[in-house]
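Enquirer: build me a model from this:
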Amino acid sequence: MTEQFAVWTENDAEQSARWGSTSNAPVPKRIVVADDTMKADDAYRLACEGTALLWRGDFQNARQLSKAVASRIDRKPRRASEDPAKAFHLHRQTQGRRAQILGMLLIPLDADLSIPLRRAPDAQVALTEAFGITGEPSVRSLRDILGAIGAHEWHRKGVFIEALDARVHPAFGVFSPVRGEYVDLVASAPLPSTESAFDIGTGTGVLAAVLAQRGVKAVTATDQDPGHCNALVATSRGLATAIR
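Expert: You can find the predicted model right below:
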């Protein structure tokens, strides 16, 4: 993949840094420098217009600004439809637009993935696990960075799955199985057969592990994301289940 660079003007000079995006979002066409003096209404307006904000202020204030912008997004009345398919499409459209706007708040990263902002967390380990060391300064959205930090904690602590009586340790980019209702459903629903089962889009592999534990002889789990497949292997080994 061709490397992309974010470009902006700061101190009357053109600056640039490597662009990174977990969701493969394009480089914002316009980037302006922002700090603690930026008001939420102005940030929201600029983000809606497609202007990204490169943060130079306090890291915790950036988090607060992001929350304030999110509240302004959520105030807008949502389009509704009685048709389930159209309602689902509108919901996805709204969520996509929300993510796009919130993704306009950018955080600079040094070459070692440290965050050169006041009151920034020491997140080098989490960011290295998620993004890998590039050896050069970069720019990412605050959402990406907070997601990587949160994923690191999920991976470190694990998520207890009652149906397995064990912890699953999801890696970055793999949905954490924090909603237990679907796990409980697979753990308790009558099985039409115990000869074979398929888990399509397996993620952490938790559902495949539940099926294997219930005595299904051949459980095949697939996912198009290599990172998810690695998580599946880790889950299978950790629980000593036979999943392929």
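Enquirer: could you use CA atoms for every contact and neighbour count after this?
Expert: OK.
Enquirer: could you pull out the helices for this protein?
Expert: Along the chain, the stretches classed as helices by DSSP state H are 40-48, 59-75, 84-102, 124-131, 142-157, 181-188, 206-213, 226-239.
Enquirer: may I see the buried residues of the second one?
Expert: Neighbour counts over helix 59-75 (16 or more other C-alpha atoms under 10 Å) mark Phe59, Asn61, Ala62, Leu65, Ser66, Ala68, Val69, Ala70, Ile73 as buried.
Enquirer: which ones are touching the nearest residue to Ala62 once chain neighbours are set aside?
Expert: Nearest residue to Ala62, sequence neighbours excluded (C-alpha to C-alpha, 6 or more residues apart in numbering): Trp55, at 7.2 Å. Taking C-alpha atoms under 8 Å, 6 or more residues apart in numbering, we find Trp55 in contact with Val33, Ala34, Asp35, Ala62, Leu105, Leu106, Ile107, Pro108.
Enquirer: ok, so of these, who is nearest Cys48?
Expert: The shortest distance between Cys48 and any of the contacts of Trp55, using C-alpha to C-alpha, involves Leu105 and amounts to 11.5 Å.
Enquirer: surely that closest one and Ser141 touch.
Expert: Yes. The criterion here is C-alpha atoms under 8 Å, and Leu105 meets it with Ser141 at 5.6 Å.
Enquirer: what sits in contact with each of these two?
Expert: Counting by C-alpha under 8 Å, 6+ apart, Leu105 and Ser141 have no contacts in common.
Enquirer: this one as well, want them side by side:
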Amino acid sequence: MTISWTDEQGHSRQLAWLSAAQQAAPQRVLAVDDRCTADAAYRELSQGTALLWQGDYHNARQLLQAITRRIARSAAKGARKPAAALAPTERFHRERLARAQRARLLGQLLLPCEPGYHIALRRAPDVQAACEAAYGPSPAVPFALSLRELLGVLGAWQWFLRGVEVPALGARIHPHYGVFAPVRSEYLDLLAAAALPAPPPQSAFDIGTGSGVIAALLARRGIPRIVATDLSPAALACARDNLTRLGVSAGVSVEEADLYPEGRADLVVCNPPWLPGRAASALDAAVYDPDSRMLRGFLDGLRAHLNPGGEGWLILSDLAEHLGLRSREELLGWISKAGLRVLGRSEIAPRHPRASAVDDPLHEARAAERTALWRLAAA
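Expert: Here you go, the predicted model:
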């Protein structure tokens, strides 16, 4: 894919297009530089025109921040009802729509790059290592990418270098780009504290392993044979990397699979996305589960993949219930329909900052949220 525009001399120009999120190349592009005001930029973006920046790199970042403020002001003016007047479900959908529209607009401020991930702008930073981790080898021709996406790549690179401290592991997990970081550690505390089935399980499945943190925790708890599955190539590579870093890779097999691997296990653990809804990006896929596909697939397949006397552990937040997206009765119905019974349930309150942020439009739901570990067995 390519983008095309006309320069100030009237010459037609073209660049290859690069997007880790596989976003389509913008159809209308206007070249701008430091002379472009935030108001003019916002007007062009709102009309569907992408802006190819040709000025100073730091000025481009400041412009992005200025446009973000204008988007927020416009959204506040255009809201027909204040958030407090809406039902929780309406509030949630309005916030999702606003975030999607903001991401679409901000994603249209573009940067020109040379092969080797060299940003062809004044005062541009060295982004080669971060970009190679996210995109792979550099294109061999000049190309353009989204500044907003690049900032996400650079942020993810810092997460990877520093790692995320996981108290339940007593170690750090290093998330790769496009793989959800285990920043909400309360669900891992539930997993670490839950009593293992008796006799002690000799095998376990970690369904949808992501960063590999659950498989690592199960290995640290002494389960000798673990199979961790995922469909995402980025997640599979990330899990293998973290399991090797933690010194537990010998007992864990990481396999590409849509939910279950072959065979049965004494313990099957799944932490599916907590909210039903369409995922708009790779990171979204760790939060949103279209039609609760993964949740229902885990429940429907669990009985056939448990050894006699085995248990399935479902880690799930009830945020969807507080937002009116799924009821507790619906979840219990799916469990019963899958031929399962509930052995027990433990829960924990969230500790992340948004749970106490009173200015968050979803504050009431977040404050009431609890994350639970459901212990399931064949009925």
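Enquirer: identify the farthest-apart pair in the buried residues of helix 59-75 of the first structure.
Expert: Maximum distance among those (C-alpha to C-alpha): 21.3 Å, for Phe59 and Ile73.
Enquirer: so who does the aligned residue in the second structure for Ser16 of the first structure touch?
Expert: Under the alignment (TM-score structural alignment), Ser16 of the first structure pairs with Gln14 of the second structure. Listed by C-alpha under 8 Å, 6+ apart, the contact partners of Gln14 of the second structure are Thr2, Ile3, Ser4, Trp5.
Enquirer: what's the ChimeraX line that selects buried ones from these?
Expert: Here is the ChimeraX command that selects the buried residues among the contacts of Gln14 of the second structure (16+ other C-alpha under 10 Å):
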select :3,4,5
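Enquirer: which single one of the contacts of Gln14 of the second structure is nearest to Gly251 of the second structure?
Expert: Nearest to Gly251 of the second structure among these is Thr2, at 45.6 Å by C-alpha to C-alpha.
Enquirer: for the residue opposite the closest one in the first structure once aligned, give its distance to Arg45 of the first structure.
Expert: With TM-score structural alignment defining the correspondence, Thr2 of the second structure maps onto Phe5 in the first structure. The spacing between Phe5 of the first structure and Arg45 of the first structure, counted by C-alpha to C-alpha, to the nearest Å, is 24 Å.
Enquirer: distance of Glu10 of the first structure from Ala151 of the first structure?
Expert: Using C-alpha to C-alpha, one gets 33 Å for the distance from Glu10 of the first structure to Ala151 of the first structure.
Enquirer: now swap in Gly173 of the first structure and tell me
Expert: Taken as C-alpha to C-alpha, the span from Gly173 of the first structure to Ala151 of the first structure is 8 Å.
Enquirer: if we can go back for a sec, most packed of the helices of the first structure?
Expert: helix 206-213 (a mean of 24; mean count of other C-alpha atoms under 10 Å).
Enquirer: which residues of the second structure does that one align to?
Expert: Residues 213-220 of the second structure are where helix 206-213 of the first structure lands when matched by TM-score structural alignment.
Enquirer: sorry, back to before: where strands are concerned, which of the contacts of Trp55 of the first structure count?
Expert: By the criterion of DSSP state E, membership of those in strands covers Val33, Ala34, Leu105, Leu106, Ile107, Pro108.
Enquirer: so what's Ala187 of the first structure up against?
Expert: Contacts for Ala187 of the first structure (C-alpha under 8 Å, 6+ apart) come out as Ala163, Val210, Leu211, Arg214.
Enquirer: which position in the second structure aligns with it?
Expert: In the second structure, the residue paired with Ala187 of the first structure is Ala192, using TM-score structural alignment.
Enquirer: and Val27 of the first structure, by the same measure?
Expert: With TM-score structural alignment as the criterion, Val27 of the first structure pairs with Ala25.
Enquirer: what lines up against Pro115 of the second structure once you look at the first structure?
Expert: In the first structure, the residue matched to Pro115 of the second structure (TM-score structural alignment) is Ala111.
Enquirer: right, and its match touches Gly135 too?
Expert: Yes. With contact defined as C-alpha under 8 Å, Ala111 of the first structure and Gly135 form a contacting pair (4.8 Å).
Enquirer: distance of Val179 of the second structure relative to Gly297 of the second structure?
Expert: When C-alpha to C-alpha is the yardstick, Val179 of the second structure and Gly297 of the second structure sit 21 Å from each other.
Enquirer: so these two - more neighbours on which side?
Expert: Between Val179 of the second structure and Gly297, Val179 has the larger neighbour count (other C-alpha atoms under 10 Å), namely 24 against 15.
Enquirer: any idea how far Leu145 of the second structure is from that one?
Expert: For Val179 of the second structure, the distance to Leu145 of the second structure - C-alpha to C-alpha - is 20 Å.
Enquirer: repeat for Ala320 of the second structure
Expert: For Ala320 of the second structure, the distance to Leu145 of the second structure (C-alpha to C-alpha) stands at 35 Å.
Enquirer: more neighbours, those two?
Expert: Taking Ala320 of the second structure and Leu145 together and counting by other C-alpha under 10 Å, Leu145 has the greater number of neighbours (23 against 20).
Enquirer: any idea how far the more buried one lies from Ala41 of the second structure?
Expert: 17 Å.
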